[in-house]
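> Below are the sequence and a predicted model for it; my questions follow.
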Amino acid sequence: MKGGCFFLALDCSCCRSRWRRGDIRAVVIRRVCPNVRLIMPFSLQGFPWRFAVYFIAGCYLFADLYACKGPLHARLMAGRGSSPEGQGGGYAAEVYGRPITRLELEEAMREHLWKRNESWAALNPEARRQTRWTVLENLVNDRILRAFRIMNGLDTVPPLDSARRESDQMRRQFANEAEYPQRLAAMQQTPKSHDEAIRDAQLDEQWIAEKISHRLAEVTEADARAWYDEFKETLRIPQAHHAAHLFLTRHDKTKPDREAEVREIHRQTVAKEKTFAELAALHSDDDRTKKIGGDLGWFTRERMPADFIAAVERLKIGQLSDPVLTKLGWHLIIVMERQESRLPTYEEAGEEIFALLTSQRREEAVKSLVGELRGRSQRPTKFVFYHASIIDRAEPAS
């Protein structure tokens, strides 16, 4: 080093030759002061800069997260290292640094049971444990999708007014305007945060649609017809009845002898002293049908109690039954119309089959996408953490 300068050249006759011809650029990097220069007589035009940047960033992440336990590691582990007992009854899980509270889990459990018409009290301990974890995993999947949506962005952003419409529709479900913020407060939300949650959900759906579009194979006519040929029996339309009844409850303590009463009404009907509709309006205890001639509309076996439907199926069209005793009380029944069980034609079921197959393929594509994102959220760095002590105490919200 002379005069405060350091000169570096490649010890190669070819390079020196090119240097003399001026074919190689010199890069000067100043350090500390203008007099200290590093001169590199070689070309950087074809240097793989992107790979170098990614390589350096990867090395830094590895050193921070694994080798040195640096600031990024400390930030990611802050939630995990601290007590999960926090807002909303504690954190059931944390996904990319964002918590899923026990309250959120319990709200989702209530909706899960309602959709399946299940009772929490009727579930055994193992079924309860499975319900907790099934619901939580669905919430985790939603959070992972959202995290990747935020990181990657959207190609097309849906309009804001769609979120406003959904929010306004929810508000109108409450008879009293004050009930809406009260209900949200019970969920530890405000109207603003709830509107933001609706918007986030819409953005998530848009992002999912963009990411799975290339994975979805279009349902063809051949696909639908093949499904119909194989599974058409599952589409069978059951036998249906159109009937009317006159009903006397057996649970009215002020009227102990309902059998005598129903038999007298039956006699009057057979003798045509009054029409069936007139007698139903006078005597029936079924307030929903007494003013419309006892008309029950169309129904299938699945919609009616077994003892009632058994009596209906024995009757011919237009025939008045003898008094029928069920667990609920006494009935007089007339069957007005009947449709026998049948298979729908392909033309009748085609639209439903297309919708079913499209839905199935979308579910498979979303499941595949979620599986990939979950894998990327666990390896090489873990971004999903669970708190079993909180999860095991979760109960469906009341």
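Perfect, thanks for sending it. Numbers count the residues shown, from 1 in each chain.

> drop to CA atoms for contacts and neighbour counts, all remaining ones
Fine.

> any idea where the helices of the stretch 151-300 of the chain begin and end?
160-171, 179-186, 191-212, 221-231, 258-270, 276-283 (DSSP state H, counting those that start in this stretch).

> by how many degrees do the longest one and helix 179-186 diverge?
Between the direction of helix 191-212 and that of helix 179-186, the angle (axes from the mean of the first three to the mean of the last three Cα atoms, to 10 degrees) works out to 70 degrees.

> Against that first model, consider the following:
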Amino acid sequence: MFLFNGPVRKKIDELNVTDEERIQMAIDKGICAKVYEHYIYLSQVDRRVQENLFRTGRSPEKVRAKEWTLLRWAALNDLIDEQLLRTKTKVNNEQVSISEQAIDAEVQRFEKLFPDKKAMHEAMAAQGIESEKELRFRLAARLEQEAYLHNRIKKSLTISDEESKQWYDQHKQTFEMPERRQLRHIFLATLDRPSEDAEATLKTQLAKIQAKEADFASAAAEISEDERSKNKGGQLGWMSKNRLPGDFASATFTLAKNQPTLIRTKLGWHIVEVTDIKAPATVPFDTVKSEINSAIADTRRSEAIRQYRHNLRQLSQDHFQIFGQVVNQPVPDATGESNE
């Protein structure tokens, strides 16, 4: 991506060029860093800054000049690490093998990000990708890099049963489930009618339900004003106390099972029945073991990648050079204040 084969490269690499001259040439050409034989330009760094801002929903126009410089350094470090990984992968490409089917699938995933080819080509152009052939090449290279990196860190991602059980024991409160109740209700609102009318109607209906003269589900379908539950027999499903409005929860979580009861809330009157109760419980380890393993693996993967990048940077110190004067150049149109 950052390969440059023109006369600038030849000139910079001449043995008789002094460090001062080399730095000045980098400034003149906007070169932020040289990684092996590849060059990273200020325009590429600024484009990465913009991409990072867009991903976080921020507008580049509202970033202060000092912050932009800091973001440049972060973006440049990422670009250097990526180029080092590209070089390492290329040298060791016999260690990874990416099938054409895998590349095809990656190309298809990329294409699905856009409504049509025109939008896709516009996005490609913004990233400096000139053709679909180059796109395929870049996606294949990225898959190779990911596969190579995975091979380097996969040993650290192996998680034993003892490790996942220990994590479970240390975070057991995460898997505690409160008391849950299966509820159904018949509801009449009091917003547009006198409260005593709604109360009287439901008292009559409750008496019929208790005397077995009426069926709860049929009554809900006939008179309940809760459109979400009336055609489901009034069923609200399994509820924990924290999922319900305070006044409704405080009333229903004191009821016994299978005893329809008339209650009032700030919204209106309800006939509520608790049809089942599940006591507080802790989710068993075996139920969440795979979830725990995934969480541990994700944490370890991030740390392993960070450590590998750090080690690769340390081992490659003699193979890259950073021109800080270029990175610290003033941001175009920036005044040091917000651009808004």
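Perfect, I can see it now. Given the structure is predicted, the values throughout are model-derived calculations rather than measurements.

> re the thing from before, export the helices of the stretch 151-300 of structure 1 to CSV and tack on mean neighbour count and distance to Glu106 of structure 1?
Shown next, in CSV, are these (neighbours: other Cα atoms under 10 Å; distance: least, Cα to Cα, whole Å):
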stretch, mean neighbour count, distance to Glu106 of structure 1
helix 160-171, 13, 20
helix 179-186, 14, 12
helix 191-212, 17, 17
helix 221-231, 13, 38
helix 258-270, 16, 48
helix 276-283, 19, 47
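
> As TSV, the ones you listed with distance to Ala108 of structure 1 would be great.
Formatted as TSV, the helices of the stretch 151-300 of structure 1 follow (distance: least, Cα to Cα, whole Å):
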stretch	distance to Ala108 of structure 1
helix 160-171	17
helix 179-186	14
helix 191-212	14
helix 221-231	33
helix 258-270	47
helix 276-283	45
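
> Identify whichever of the ones you listed lies nearest to Thr300 of structure 1.
helix 221-231 (21.5 Å; Cα to Cα).

> Onto which residues of structure 2 does the closest one map?
Helix 221-231 of structure 1 corresponds to residues 161-171 in structure 2, going by TM-score structural alignment.

> before we move on, what about stretch 353-363 of structure 1?
With TM-score structural alignment as the criterion, stretch 353-363 of structure 1 aligns to 292-302.

> out of the helices of the stretch 151-300 of structure 1, which comes closest to Leu72 of structure 1?
helix 191-212 (26.2 Å).

> so how far is that closest one off the chain centroid?
Relative to its parent chain, helix 191-212 of structure 1 has a centroid offset of 12 Å by Cα atoms, centre = their mean, to the nearest Å.

> Check which helices and strands that helix sits against.
Contacts defined by 3 or more Cα pairs under 8 Å, 6 or more residues apart in numbering; DSSP states H and E place helix 191-212 of structure 1 against helix 125-152, helix 160-171, helix 179-186, helix 346-378.

> quick one: which of those is nearest Lys69 of structure 1?
With Cα to Cα as the criterion, Lys69 of structure 1 lies closest to helix 346-378 of these, at 17.8 Å.

> Aligned to Ile333 of structure 1, what sits in structure 2?
Under TM-score structural alignment, Ile333 of structure 1 pairs with Val272 in structure 2.

> One more: Ala311 of structure 1?
Per TM-score structural alignment, Ala311 of structure 1 is aligned with Ala251.

> And Gln206 of structure 1, by the same measure?
So, by TM-score structural alignment, Gln206 of structure 1 is matched to Ala147.

> I figured its match was touching Ala102, is that so?
No - contact between Ala147 of structure 2 and Ala102 fails when scored by Cα atoms under 8 Å: they sit 11.6 Å apart.

> Looking at the helices of the stretch 151-300 of structure 1, which is nearest to Gly318 of structure 1?
Of those, nearest to Gly318 of structure 1 by Cα to Cα is helix 276-283, at 11.8 Å.

> So which other helices or strands are in contact with that closest one?
Using 3+ Cα pairs under 8 Å, 6+ apart, helix 276-283 of structure 1 sits against strand 240-249, helix 258-270.

> post-alignment, the shortest one versus structure 2, mean distance?
What that stands for is strand 240-249 of structure 1. Its aligned residues in structure 2 lie a mean 2.8 Å from strand 240-249 of structure 1 after superposition (mean Cα distance after the TM-score superposition for structure 1).

> Check which helices and strands that strand sits against.
helix 258-270, helix 276-283, strand 295-300, strand 329-339.

> quick one on the thing from earlier: reformat the helices and strands packed on helix 191-212 of structure 1 as a markdown table; add distance to Leu325 of structure 1.
A markdown table is the format used below for these (distance: least, Cα to Cα, whole Å):
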| stretch | distance to Leu325 of structure 1 |
| --- | --- |
| helix 125-152 | 38 |
| helix 160-171 | 45 |
| helix 179-186 | 45 |
| helix 346-378 | 39 |
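
> rewinding a little: can you say which of the helices of the stretch 151-300 of structure 1 is nearest to Phe385 of structure 1?
Of those, nearest to Phe385 of structure 1 by Cα to Cα is helix 191-212, at 21.6 Å.

> Contacts for the closest one next, please.
If you take Cα atoms under 8 Å, 6 or more residues apart in numbering as the criterion, helix 191-212 of structure 1 is touched by 145-146, 149, 153-158, 160, 163-164, 166-167, 181, 184, 362, 365-366, 369.

> switch to 7 Å and redo it
With Cα atoms under 7 Å, 6 or more residues apart in numbering as the test, helix 191-212 of structure 1 has contacts from Leu145, Arg146, Arg149, Leu154, Ala163, Ser167, Pro181, Ala365, Val366.

> Please apply the same query to stretch 352-363 of structure 1.
With Cα under 7 Å, 6+ apart, stretch 352-363 of structure 1 has contacts from Leu216, Val219, Ala224.

> Pull up the gap between the second one and Asp168 of structure 1, please.
It stands for Val219 of structure 1. 35 Å (Cα to Cα, to the nearest Å).

> how near is the counterpart of Leu84 of structure 2 in structure 1 to Lys211 of structure 1?
Aligned by TM-score structural alignment, Leu84 of structure 2 pairs with Phe148 of structure 1. Separation of Phe148 of structure 1 from Lys211 of structure 1 (Cα to Cα): 11 Å.

> ok, and Asn16 of structure 2, which helix or strand is that part of?
Following DSSP states H and E, one finds Asn16 of structure 2 outside all helices and strands.

> Show the contacting residues for it.
Under the criterion of Cα under 7 Å, 6+ apart, Asn16 of structure 2 has no neighbours.
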